[in-house]
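1. following is a predicted model, sequence given first.
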Amino acid sequence: MLFSALPRAIARITIPCIAACGLLPLSFSASAHPHSWIDMTTEIQGNGQAITGFHMIWQFDLMTTAYLFDGEDMTPKHKQDTLNKLAKSILNNMLTTHYFTYFYHEKTPIKYKTGESPVLTTHGGKATFVFDLPLAKPYPLTQDPLKLLIFDPTYYVDMSWKNRSNIKLAPELAKQCQYEIVEPHPTPKQVAYASELPADADPDDTLGQLFTQSLVLTCQPTTQPQ
């Protein structure tokens, strides 16, 4: 569960509570299982020869932000120290869950290093978490499709790119690569299962992937001079 990575017990947020507070969007999410929502922007880093990593920008919803800062010292004198502490805590705790990031060449996972440079900010009642996720080594550009997915396996948290502008390519990659955001297509039976799960049900680690977007990246590598 994503928010086991946060210092506060986000599991206290339930669908009935969010709905009663008027914070539940009138959309598919109203009948499905997420407790919290993250709007993502992903910057794919690299050069004309390889992909080197990702720059992640995750904005939490209002309720999740409130629970994140619950009990924390956010007075002007201590606010920055609190934000720095929480940023490091979130990143460190996500290590065991692979930062909820899955990158594939066909069915082969592409490995990455430990996340770095965490920054947490707040504006307009929403917290934004930023960090870098470098690949273990530069991955050469290939004509084969590469697939990126970022999701909470339990689907307690809805993590999504709102539109194409939330995907950004490094300038050299933009000259050679194009991408497509593929929306999920769960079956009616899967949607019904997700909507009927109680808020306090045991996590189902197979659920998140059914409802997650995927980013498909294709590139045209240049031929290097001999």
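-> On my side now, so go ahead. Everything numeric here is computed off the predicted structure, so don't read it as measured data.
2. can we go C-alpha only for contacts and neighbour counts from here?
-> Noted.
3. hey, which strand is longest across this protein?
-> Identified as the longest strand of the chain according to DSSP state E is strand 126-140.
4. okay, one more to line up with it:
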Amino acid sequence: MLRIWRTFVIGLALTLGVALAAREAAAHPHVWIDLRTTVVMDDQGRVTAIGQEWLFDPIYSAYVTGGLDPASDKARKALDDLLGESMSNLREYDYFMRVRADGGRLALEDARDTSAAMRGDRMLYRFTVPLSDPVDPRSRDLDIAVFDPTYYIEMLHLEGDVIAFQGANQTGCGARIIEPAPDMNAIALAQSLDRNAAADDTLGAQFAETVIIACK
């Protein structure tokens, strides 16, 4: 579930807004997120949006919720406030999503259908990010990657996960996840960073999975 390279996860907390204090508590601060991805399609068979589920690790979840009873009104408000802050901050970084068609990066719109909840002892975000322009995956090569550019946060799909499709016309569509293969320089850099060091903002891309979308 929470897997490879955990000892290498370091850098700057760019966006979640509440992890900054945790940076002072440990030499190698880190957060882990298990991903689920849904490809949203229209009735013409074009990809119009990418849905995300982010399931945060129990330690980070406990930190940000402060041990509140998940069923309490106070916890509900805290989660809603945190979600709003996170979505606002993440917008600047395309919600940590890189969506490409034929190798060119696509523009994304503001997230919609956002929600936050507790799943057991883990915090769960759900949101959908529309593409500015729909893409036909039958005529263009489409791929998706979700990652924190600084690699402060490790973001990986659940092992053995299957990418979901949603929409009226998804016949013949499928996806596969290509595992990351960071080079030794990237691994060495990640290992060498301490809490006072700033990671290169391209480091995370080398540790990111790539989701390849294909339709016949």
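-> All right, it came through fine. If you're wondering where the values come from, they're calculated on a predicted model, not measured in any experiment.
5. about what we covered before: ok, then the element right after the longest strand of the first structure?
-> Moving toward the C-terminus from strand 126-140 of the first structure, the next helix or strand (DSSP states H and E) is strand 146-150.
6. not counting its own residues, what contacts the following helix or strand past that next one?
-> Remark: after strand 146-150 of the first structure, the chain's next helix or strand is strand 157-160, criterion DSSP H and E. For strand 157-160 of the first structure, the external contacting residues (C-alpha atoms under 8 Å, 6 or more residues apart in numbering) are 1-2, 34-40, 150-152, 212-213.
7. narrow these to those in strands?
-> When the contacts of strand 157-160 of the first structure are checked against strands (DSSP E), the matches are 36-40, 150.
8. and the longest helix anywhere in the second structure, how far out from the chain middle?
-> In the second structure, ranked by residue count with DSSP state H as the criterion, the top helix is helix 73-91. Its chain's C-alpha centre and that of helix 73-91 of the second structure lie 16 Å apart, by C-alpha atoms, centre = their mean, to the nearest Å.
9. can I get the contacts of strand 157-160 of the first structure in JSON lines with distance to residue 113 of the first structure and neighbour count?
-> What follows is the contacts of strand 157-160 of the first structure, written out as JSON lines (distance: C-alpha to C-alpha, whole Å; neighbours: other C-alpha atoms under 10 Å):
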{"residue": "1", "distance to residue 113 of the first structure": "21", "neighbour count": "19"}
{"residue": "2", "distance to residue 113 of the first structure": "19", "neighbour count": "22"}
{"residue": "34", "distance to residue 113 of the first structure": "29", "neighbour count": "22"}
{"residue": "35", "distance to residue 113 of the first structure": "29", "neighbour count": "24"}
{"residue": "36", "distance to residue 113 of the first structure": "27", "neighbour count": "26"}
{"residue": "37", "distance to residue 113 of the first structure": "26", "neighbour count": "20"}
{"residue": "38", "distance to residue 113 of the first structure": "23", "neighbour count": "20"}
{"residue": "39", "distance to residue 113 of the first structure": "24", "neighbour count": "16"}
{"residue": "40", "distance to residue 113 of the first structure": "20", "neighbour count": "22"}
{"residue": "150", "distance to residue 113 of the first structure": "16", "neighbour count": "22"}
{"residue": "151", "distance to residue 113 of the first structure": "18", "neighbour count": "24"}
{"residue": "152", "distance to residue 113 of the first structure": "19", "neighbour count": "25"}
{"residue": "212", "distance to residue 113 of the first structure": "23", "neighbour count": "22"}
{"residue": "213", "distance to residue 113 of the first structure": "23", "neighbour count": "19"}
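10. can I get those in TSV including distance to residue 20 of the first structure?
-> What follows is those, written out as TSV (distance: C-alpha to C-alpha, whole Å):
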residue	distance to residue 20 of the first structure
1	23
2	23
34	15
35	13
36	15
37	17
38	20
39	22
40	26
150	29
151	26
152	24
212	26
213	28
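11. between those, which sits nearest residue 182 of the first structure?
-> Of all these, residue 182 of the first structure sits closest to residue 213, with 5.6 Å by C-alpha to C-alpha.
12. start and end residues in the first structure for stretch 101-118 of the second structure, please.
-> Counting by TM-score structural alignment, stretch 101-118 of the second structure pairs with residues 105-122 of the first structure.
13. now stretch 188-207 of the second structure
-> Taking TM-score structural alignment, stretch 188-207 of the second structure hits residues 192-211 over in the first structure.
14. got the contact list for that stretch?
-> Contacts of stretch 192-211 of the first structure (C-alpha under 8 Å, 6+ apart): 1, 14-15, 31-33, 35, 151-156, 184-186, 190.
15. the first structure: which residue goes with residue 74 of the second structure?
-> In the first structure, the residue paired with residue 74 of the second structure according to TM-score structural alignment is residue 78.
16. could you say what helices and strands the longest strand of the first structure packs with?
-> Applying 3 or more C-alpha pairs under 8 Å, 6 or more residues apart in numbering; DSSP states H and E, one finds that strand 126-140 of the first structure contacts strand 50-60, helix 62-69, strand 116-123.
17. mean per-residue distance, the longest one to the second structure?
-> Once the two models are superposed, strand 50-60 of the first structure sits on average 0.7 Å from its counterpart in the second structure (mean C-alpha distance after the TM-score superposition for the first structure).
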